[in-house]
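Novice: got a sequence here, can you build the structure:
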Amino acid sequence: MTERQRVVIVGGGFAGFTAARTLSRIARGAVEITLINPTDYFLYLPLLPEVAAGILDPRKVAIPLSGTCPGVRHLLATVTSVDVDDRRVHCTDAEGGHRDLRYDRLVIAAGSVNKLLPVPGVAEHAHGFRSIAEALYLRDHLIRQIELADASDDPEERRARCTFVVVGAGYTGTEVAAQGQLLTLAAHRRRPGLRDRPVRWILADLAPRILPELDERLSRTAHHTLSERGIEIRTGTSVAEATSAGVKLSDGEFVPTRSLIWCVGVRPDPLVESLGLPTEKGRLLVDEYLTVPGHPEIFACGDAAAVPDLTRPGEYTAMTAQHAGRQGRRAARNIAASYGRGKREPYRHDDLGFVVDLGGLKAAANPLGVSLSGLPAKVVTRGYHLLAVPRGRARIAGNWLLDTVLPRQTVQLDLVHGSQVPLESCAPGEEVRQS
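Specialist: This is a model prediction of the structure:
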């Protein structure tokens, strides 16, 4: 061949980032790899709640693409469309310029975006949690509510500003509630004028239990830990309406609050539907080798792909970071195999368990099926994240140590304003896109 084959990877989340790193290691020089992503970093999303809680500096969870993907060309852009027949990707760069790229192999790893439900007022009054910008905004917002409550003489306003509602008790919502409560309690303790107004947190979900996608024992541990700390857990409950004065829950109760945090879930990036290829609930259908039937040159992985779960016939793998990373690795190896390097294999996973950080010295974990809680679970949880994060482990561990021995700083940074992180920013090209 006179020209190297070009592999284009769309998305730099867990799936796309891992695919790019793996392919560059096993096929560097044989193919030209281009990674298209709207940011110049890979976001280690599981530690984002600790950014919102002021434990970690946001730079610790933003892994630079330039230093961790050697041999990969990074294009700072957002993919707007894909011409499947002509094998071309159309995108818009960071300054609005239009680019076209030809590909020989394409990896769709565009990830997911905030999932909005048709609930009146949610888009206008709720805060999402999918990006560094949203985490920084939420941190300032939580601290600001405590400060404004202290400055107010109106008892009803003080009560509303000291009340926080998280909707969605999955992995993200549970950790946001756990970490957010500790941050507001720290700010509250520095405000003697609020001694008569306690901080109130509500965690609501339509599911019969929190963490419904995880092992039931993990769910019970998390429920007990959060309840003991004073967080009100409302299962079988969601939001019926949101206003500037508060939220009306589906059970009819009106909760005065200025803080509605939306962690209901995600949906596949809208780019997937625009491809004109078969989908399953918005996810691109692929076979067990992560290729699109009828298009062996197109691979898909992560939240954007409906991957057959070979351990549970008839089902698809869940939209989790663990699956995304493993699928990205398998997609890269299968692409290399298509060029004669290695052997093509189906994606099959072994469940290694999950970890949930509940703030302070509390956590829940089930490594290899062994249920843990309290300090042992915390050690496992932080150990897992240190092993999983691609770089910056010493800096992250340093932040954790400082948080243990020093009081938490509760000051607003005022870097991100609400208008910059609207919840409805889930159309193609918006910053909330992550794998």
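Novice: from here on, contacts and neighbour counts on C-alpha atoms
Specialist: Will do.
Novice: where do the helices sit along the stretch 201-350 of the chain?
Specialist: Here the stretch 201-350 of the chain has its helices, by DSSP state H, counting those that start in this stretch, at 216-229, 271-274, 321-338.
Novice: second input sequence below; structure requested for side-by-side comparison:
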Amino acid sequence: MNLERQTLLRVVVIGGGIGGAELLRNAATKEGLELVLIEPKDRIECQALYPDYLGGEIGIEEMTAPLEPFCRKMDVVHVRDRALKADFADKRVTCEKNDIDYDVLVLAPGAVQNYFGVEGAEKAFAINTLEDTVKARRFVEKTRPKKIAIIGSGPTGIETACFLADNTSCKIFVVEMMDRLLPTLSRNASILMDKILSGKGVEVLTNKRVESIQDCSVTFADGTALDCDMTIWTAGIGPAPLIESLDLPKKNGWLLADQYLRVEGRKDVFAIGDSAWIEIDGKLATKTGMEAEIQAKHTARNLARVAKGEALKPYSIRASTDSPVALISTGCGCAVGIYGDLCVPIPKRIIYTFKSWIDKSFVKRFK
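Specialist: Just a heads-up that it's a prediction; the model follows:
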């Protein structure tokens, strides 16, 4: 690892997930940039494929790519360390083992599981990281639970339910606090997904706020309970600890970004992906892999403009909360395409193949 300063514009990227890795891949083709990645993990992971892995559809190799060969190919210095804080006056990132100076900082540490203060929720299984997902799959294979409760009915929860229903003999329950499935998407999507889950024998429980989670049961705020052998929490995300510690403008805990994807009030700090609150022209960006990739590509182009002393170009949100875009796998080679109020379950095989190609090609591009 060579951290000797060069005459180029040093761009330090915190986080090697979808946003960070895609930014580096695109920035590596630009002139005038010295690229440094701070990431404790040794692999790039495609979180969109975690439900597929949990259901036994794919192996680890199909949803991850080693970082070192990628970084060598892209001429990126990989600092395998954990960022702890940043000094914006001295333009320095403090890690557990290193202090790293920067000219421009890109914050892309992603998000962490949010348990919303629910008692015992931390003991439930999760599929927000590779380690969590591997642990959950091993439990399913070893203990063969008869009843599984999935807390949360967003795309991850739905995909998890579908793959488990197709590949195990478990009775699956999907628990949602709101009055319908996929509450952040259209009602048409909710109705269609309800039919799909019903056809797989999955039981949907809406208007159920979780009060606490025990080893073999889930207790709800209305006093009722659900007996189960395994609980999987997919009910939401929150800011990474690093983001919480930074003295930067935030909204709802997320880094507040301007129209150029810079942190508000900071010309030398960018924020992309799940860590950022991006609201432009009345539209709020969704926290999805697709949106993170597009933000990363745009930021790479703007970094090249910074190196050349050119004016930055504003970002245009592609997938907003008022017109969300989603491709949701529903198992058995099927998927649903969602764009705003439009839901397309047919032709199923084509949509599934398209989604599978998108997810797996993300991993392949880094190998």
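Novice: buried deepest among the helices of the stretch 201-350 of the first structure, which one?
Specialist: Counting by mean count of other Cα atoms under 10 Å, helix 321-338 has the highest mean neighbour count of the helices of the stretch 201-350 of the first structure, with a mean of 24.
Novice: map residue 201 of the first structure onto the second structure.
Specialist: Matched by TM-score structural alignment, residue 201 of the first structure corresponds to residue 172 in the second structure.
Novice: cool, and residue 278 of the first structure?
Specialist: Under the alignment by TM-score structural alignment, residue 278 of the first structure pairs with residue 249 in the second structure.
Novice: how close does that match get to residue 335 of the second structure?
Specialist: In this view, residue 249 of the second structure and residue 335 of the second structure are 38 Å apart by Cα to Cα, to the nearest Å.
Novice: settle it for me: which of those two has more neighbours?
Specialist: residue 335 (25 against 14; other Cα atoms under 10 Å).
Novice: quick check: which element contains the more buried one?
Specialist: According to DSSP states H and E, residue 335 of the second structure maps onto strand 334-339.
Novice: for residue 78 of the first structure, same thing?
Specialist: If you go by DSSP H and E, residue 78 of the first structure is part of strand 72-83.
Novice: residue 221 of the first structure against residue 366, yeah?
Specialist: No. The pair residue 221 of the first structure and residue 366 does not pass the contact test of Cα atoms under 8 Å, sitting 10.8 Å apart.
Novice: thinking again about what came up before, the strand holding residue 78 of the first structure: how far from the chain's middle?
Specialist: Offset of strand 72-83 of the first structure from its chain centre (Cα atoms, centre = their mean, to the nearest Å): 21 Å.
Novice: quick one: the next helix or strand after it to strand 72-83, angle?
Specialist: Next helix or strand after strand 72-83 of the first structure toward the C-terminus (DSSP H and E): strand 88-93. On the basis of axes from the mean of the first three to the mean of the last three Cα atoms, to 10 degrees, strand 88-93 of the first structure is oriented at 110 degrees to strand 72-83.
Novice: strand 88-93 of the first structure packs against which elements?
Specialist: Counting by 3 or more Cα pairs under 8 Å, 6 or more residues apart in numbering; DSSP states H and E, the packing neighbours recorded for strand 88-93 of the first structure are strand 72-83, strand 98-102.
Novice: pick the most deeply packed of those.
Specialist: The highest mean neighbour count among these, using mean count of other Cα under 10 Å, belongs to strand 72-83: a mean of 20.
Novice: what lies in contact with that one?
Specialist: 10, 20-21, 24, 32-40, 65-66, 88-94, 271, 274-275, 428-429 (Cα atoms under 8 Å, 6 or more residues apart in numbering).
Novice: about what we covered before: of the helices and strands packed on strand 88-93 of the first structure, which is nearest residue 325 of the first structure?
Specialist: Taking Cα to Cα, strand 72-83 is the member of those nearest to residue 325 of the first structure, at 17.4 Å.
Novice: which part of the second structure matches the closest one?
Specialist: Counting by TM-score structural alignment, strand 72-83 of the first structure sits on residues 76-87 of the second structure.
Novice: do you know how far the aligned residue in the first structure for residue 47 of the second structure is from residue 57 of the first structure?
Specialist: Residue pairing (TM-score structural alignment): residue 47 of the second structure is matched to residue 45 of the first structure. From residue 45 of the first structure across to residue 57 of the first structure, the span is 13 Å (Cα to Cα).
Novice: now residue 74 of the first structure
Specialist: Noted for residue 74 of the first structure: a distance of 24 Å to residue 57 of the first structure, by Cα to Cα.
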